[in-house]
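> Only the shape, not the letters, is given here:
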């Protein structure tokens, strides 16, 4: 990868990791339009770590309280709202972990086509819009129970299908379960931490098999992905309660249409 490709794809990945618009769909477009080669393992490692750093820094106070109260509850058997939320995040992470371990090979071999990504981009875009319109939008994180957390976790497991969007489908599930927009987004971002961390670690083990590791590319991709992801989280939480999911759903429909045009046009 040359420097321009690293810069463009790292910024795209950082922005789309937390917006409900599918990062995998966006990484196809530059490759198709500009004829760029596959970004490779080093880039995947870089952007995963960049996104992880961004969400940890942005939610650093929340993460500290969740860890403190979650582990503290095990010791004294008294759980605060934050301690209970910590274990709900753990519960919600289990489905994606299991599905990833079992079906990772199949998904990478059979479901990474442009046709699949176009279909999921459009299909889940429609569902996101429907959930935003039909959802009650009254539930808060304090009212979240284990059944709803597990349901959101199962939705997150479906995001392993390229084009679905991890943030998109988890926010959609939260809205369907009656959560407020900002609360569903916050839970989606918090539950992304263990998933991204596990994914980054697995990719890092694969990176060790490379004879030559492009550390300069990794550093640049990590920094750019981190900055764009941090800004994305900040502004998304600032405006989501006002703008809703409609703009993102419409964008997904247009993006899916563009992918279809590139495939069969």
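Structure received. All of these numbers come straight from a predicted model, not from anything done at the bench. Numbering: from 1, shown residues only.
> Going by C-alpha atoms from here, please, whenever you check contacts or count neighbours.
Noted.
> just the helices in the stretch 51-200 of the chain please.
According to DSSP state H, counting those that start in this stretch, the stretch 51-200 of the chain carries its helices in the segments 60-76, 81-110, 114-134, 146-158, 166-176, 181-207.
> what number of residues lie near residue 233?
Counted by other C-alpha atoms under 10 Å, the residues lying close to residue 233 total 22.
> Could you do residue 49 as well?
Number of residues near residue 49 (other C-alpha under 10 Å) recorded here: 24.
> can I assume it sits in a helix?
Yes: secondary structure of residue 49, determined by DSSP: H, G, I helix; E, B strand; the rest coil: located in a helix.
> can you tell me how far it sits from residue 95?
Per C-alpha to C-alpha, to the nearest Å, residue 49 is found 22 Å from residue 95.
> for residue 145, same thing?
Applying C-alpha to C-alpha to residue 145 and residue 95 gives a distance of 16 Å.
> what does residue 39 give?
Using C-alpha to C-alpha, one obtains 28 Å as the distance from residue 39 to residue 95.
> With neighbour numbers in mind, choose between residue 145 and residue 95.
Neighbours were counted for residue 145 and for residue 95 using other C-alpha under 10 Å; residue 95 has more, 19 against 12.
> dropping in the other structure now:
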């Protein structure tokens, strides 16, 4: 059980912030090895670990944005930081609305291996195309209200399993003319409220159901997902401008092909 927890938390932490789809990776152990679902408590744990990792990595930016946002609310000051903070707030809204309206439908009908395989390939090719046409000249501070809303709509698409929240928001950022680094940083920052809200929703459901909470497994999941997500963020930002997105595109195509092969073998 510990080995299962460590491996799944490691996969979640590493793939949450890479443009390669965490859901595509998490389905493989259950399909290939017959591992059962770890349950809602595990989901809460790995989301918390990922959230703590991105908060720690961007701690100075988060504090600066929070202070600027509060000042803008009080009407004292408008700045580049406050506009970026409001852009992140705006970008969070579409996923929340779509999640509330279609969350049940997505959970019931779209969480299949076939959907994940198709999404992994299709959105991988879209990432390739976006990078190919990208103008790469805007920073994360130049998204504007329209850009922030479109990035939020892209994030809402990530509710489709296999899409990859990081991948689709990076794709949208590149299509809007952002540099790779800026698109990735905005994607990481906009992940904070959405991961917090998703984790809070899961935790509320867990508590209201009166489920028995496996505290040791949760603690292990938090630690492993935190460490792996932190390493992932650091390496991704350090290497993105050097290697571009094509290694991730090729990886997604290969992963999608493997998923198709696995699912076809079950027919």
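On my side now, so go ahead. No experiment lies behind these values; they were computed from the predicted model shown.
> winner for burial among the helices of the stretch 51-200 of the first structure?
helix 166-176 (a mean of 28; mean count of other C-alpha atoms under 10 Å).
> average distance between that one and the second structure?
Superposing on the second structure places helix 166-176 of the first structure at an average distance of 0.3 Å from its equivalents, by mean C-alpha distance after the TM-score superposition for the first structure.
> for stretch 246-260 of the first structure, same thing?
After superposition onto the second structure, stretch 246-260 of the first structure sits on average 0.3 Å from its aligned residues (mean C-alpha distance after the TM-score superposition for the first structure).
> Which residues does that stretch contact?
20-21, 25, 29, 114-115, 117-119, 121-122, 125-126, 128-129, 132 (C-alpha atoms under 8 Å, 6 or more residues apart in numbering).
> Check stretch 82-95 of the first structure too.
65-73, 141-142, 144-146, 149-154, 156-157, 190-191, 194-195.
> what do you get for stretch 50-66 of the first structure?
Residues from elsewhere that reach stretch 50-66 of the first structure, judged by C-alpha under 8 Å, 6+ apart: 14, 17, 82-83, 85-86, 189-190, 193, 196-197, 221-227, 229-230, 233-234.
> now that stretch: how far from the chain's centre is it?
14 Å (C-alpha atoms, centre = their mean, to the nearest Å).
> So what does residue 92 of the second structure match up with in the first structure?
With TM-score structural alignment as the criterion, residue 92 of the second structure lines up with residue 93 in the first structure.
> Centroid-nearest residue for the second structure?
With distances taken as C-alpha atoms, centre = their mean, the residue of the second structure nearest its centroid is residue 165 (3.9 Å).
> wait, it sits on residue 21?
Yes: if you go by C-alpha atoms under 8 Å, residue 165 of the second structure and residue 21 touch, sitting 7.4 Å apart.
> Residue 17 of the first structure is in what secondary structure piece?
Counting by DSSP states H and E, the secondary-structure element that holds residue 17 of the first structure is helix 3-18.
> Summarise which helices and strands that helix is packed against.
Helices and strands in packing contact with helix 3-18 of the first structure are listed as helix 23-34, helix 40-58, helix 166-176, helix 215-243; criterion 3 or more C-alpha pairs under 8 Å, 6 or more residues apart in numbering; DSSP states H and E.
> In the second structure, what stretch matches that helix?
Residue correspondence for helix 3-18 of the first structure in the second structure, counting by TM-score structural alignment: residues 2-17.
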